[in-house]
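Engineer: the following comprises the amino acid sequence and a computationally predicted model.
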Amino acid sequence: MDLIEIGTALREGREQKGLTVEAVEEKTKIAPSVIIALEEGNSARFPHAVYARGFVRSYALLLGLDAQELCAHFSREYPVPKDNDQSESHAPHIHVKMHDSGSVVTTVRIAAILGILLLGALGWYVFDHYRSQVPEAPAPVEEELTPPAPPAEVLPSGSLPAPMTQMQEVAATPAEESAADTVATSGEALNATAETPPPAEQEVAPEPLQAAVKETVVEEVQEAKTEQPAAAEPVRERNLRIVAHSASWLQARPDDKILDYFLRKGETATINFSKSLSIKFGNAGGVKLELDGQPYPFEGALGEVKTLVVE
């Protein structure tokens, strides 16, 4: 059986039961234009093959015909196309252009994170490099300083006694011995003081350099915090509300998903999306649309297949 023979069988079955096209619409919720197209075998006005086969099955069951046999013949004559979007090239498209800043926000966020990580690594490298080069300051050693001895009296050259010879045995007086001991002790103390290097020069050297390194690291961390951009605003979710005034099938593609609907008269459907939305209507004249809560202009004839694209 071809499409015309299948349509003839449906029309004769309807007439035998005394049903009108409007009565069939009331019972099956199939648009009158689709019923007439099926009875005439006019494939140019058929909806998508999947929905058309379902309409043939419902129509045949209502008339008491062999629905399985009719659907088998119908599938051979009107198969499902490999590319489900072949008819979209002939359907009028309505585009709603919107600026999508998702890719820009992602790029800025990645660049900011890489910049912060690079600055942190550079600051740590500088700090570790200087810390390895600066020697640790030795612990201060508390020493008891010996008060300097009073300077010894220097006698004029004329008052020095003449050198003694081996033959002269002159006994020194106790006062002279005490003075000589005092001069010797004072000389040793002065020599010890002059030979001991001052430790203060070794303790003070590292402190300014270490303080400069810490200030450099603190400044770099503060600059990294200042350069960090503000968090990007989240992508706003949108919605399209569909109100059916007569039976209508539709296929929606919000973002990366595929959804199929069959709405009866008075039923509604709300589709949420964030980037793009494509909808194929099998009965474009039987629906009203609202985009983000506002009425959206969309015109079509009853039974007309039409595609809407919102970007």
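Structural biologist: Thanks, I have it. Numbering: from 1, shown residues only.
Engineer: please make it C-alpha for all contacts and neighbour counts, starting now.
Structural biologist: Fine.
Engineer: so where do the strands sit in the chain?
Structural biologist: Secondary structure of the chain by DSSP state E: the strands cover 95-96, 238-244, 248-254, 259-263, 268-273, 277-281, 287-291, 294-296, 306-310.
Engineer: Ser43 is nearest to which of these?
Structural biologist: Closest to Ser43 of the strands of the chain is strand 306-310 (C-alpha to C-alpha; 15.6 Å).
Engineer: quick one, that closest one and strand 238-244 angle?
Structural biologist: Inter-element angle recorded for strand 306-310 and strand 238-244: 160 degrees (by axes from the mean of the first three to the mean of the last three C-alpha atoms, to 10 degrees).
Engineer: how about the helices of this structure, start to end?
Structural biologist: 3-16, 21-28, 32-40, 49-63, 67-77, 102-133, 174-195, 200-204, 206-227 (DSSP state H).
Engineer: need those in a markdown table with mean neighbour count and distance to Thr268, can you?
Structural biologist: Output for the helices of the chain, formatted as a markdown table (neighbours: other C-alpha atoms under 10 Å; distance: least, C-alpha to C-alpha, whole Å):
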| stretch | mean neighbour count | distance to Thr268 |
| --- | --- | --- |
| helix 3-16 | 17 | 30 |
| helix 21-28 | 15 | 18 |
| helix 32-40 | 20 | 21 |
| helix 49-63 | 19 | 19 |
| helix 67-77 | 16 | 29 |
| helix 102-133 | 13 | 31 |
| helix 174-195 | 12 | 103 |
| helix 200-204 | 10 | 83 |
| helix 206-227 | 13 | 49 |
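Engineer: what about versus this one:
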Amino acid sequence: MDHVEFGKYLSQQRELRGLSRDEVSRVTKISPSLIAALEEGQVERLPSRVFVLNYIRAYATVIGLAPEEAVLRYEEVDKATPEPSPVVLERERRKRAWVALAVVLVVLGVGALAALVMTGKAPNPFVR
């Protein structure tokens, strides 16, 4: 079982009981987008694990499942999901750093050009 299958299990159990996502959201105070992410197995859209476990408990209680059984099912799925390797994490971190650096350099370049145009040391590129 993976996160998608676990989400399908939750949504099927909810539907069997005739409840909508909005009803579960209203009673649990969990946002509809997080309910959708949980039911669709979109782990990347979910907050940290401690919150997810509490959401699962609340969700299960509202739809009439045993909360701890639902949490155990989730933990089995979560443990089966491999963690990204340190190499992959470092690659992603470096990519974000390069993107941030590029954005800073573009902003500085535009600022420098604007300063030169405003002081009259460079012609305005927008005026003919």
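Structural biologist: Good, I have the coordinates. The structure presented is a predicted model; accordingly, all values stated were derived computationally and were not measured.
Engineer: can you give me the TM-score here?
Structural biologist: Once superposed, the chains reach a TM-score of 0.57 (TM-score structural alignment, normalised by the length of the second structure), with 83 aligned residues with a C-alpha RMSD of 2.2 Å.
Engineer: before we move on, the earlier item: relative to Ile30 of the first structure, which of the strands of the first structure is closest?
Structural biologist: Distances from Ile30 of the first structure to each of these were compared using C-alpha to C-alpha; the shortest belongs to strand 248-254, at 7.9 Å.
Engineer: corresponding residues in the second structure for the closest one?
Structural biologist: Residues of the second structure matching strand 248-254 of the first structure are absent, with TM-score structural alignment as the criterion.
Engineer: what is the equivalent residue in the first structure for Glu44 of the second structure?
Structural biologist: Matched by TM-score structural alignment, Glu44 of the second structure corresponds to Ala44 in the first structure.
Engineer: using JSON lines, lay out the strands of the first structure together with distance to Ala180 of the first structure and mean neighbour count.
Structural biologist: Formatted as JSON lines, the strands of the first structure follow (distance: least, C-alpha to C-alpha, whole Å; neighbours: other C-alpha atoms under 10 Å):
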{"stretch": "strand 95-96", "distance to Ala180 of the first structure": "114", "mean neighbour count": "12"}
{"stretch": "strand 238-244", "distance to Ala180 of the first structure": "109", "mean neighbour count": "18"}
{"stretch": "strand 248-254", "distance to Ala180 of the first structure": "112", "mean neighbour count": "20"}
{"stretch": "strand 259-263", "distance to Ala180 of the first structure": "117", "mean neighbour count": "14"}
{"stretch": "strand 268-273", "distance to Ala180 of the first structure": "109", "mean neighbour count": "15"}
{"stretch": "strand 277-281", "distance to Ala180 of the first structure": "113", "mean neighbour count": "21"}
{"stretch": "strand 287-291", "distance to Ala180 of the first structure": "116", "mean neighbour count": "18"}
{"stretch": "strand 294-296", "distance to Ala180 of the first structure": "117", "mean neighbour count": "12"}
{"stretch": "strand 306-310", "distance to Ala180 of the first structure": "114", "mean neighbour count": "21"}
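Engineer: out of the helices of the first structure, the one nearest Val309 of the first structure is which?
Structural biologist: Smallest distance to Val309 of the first structure across the helices of the first structure (C-alpha to C-alpha): 19.4 Å, for helix 102-133.
Engineer: packing partners for that closest one?
Structural biologist: Applying 3 or more C-alpha pairs under 8 Å, 6 or more residues apart in numbering; DSSP states H and E, one finds that helix 102-133 of the first structure contacts helix 206-227.
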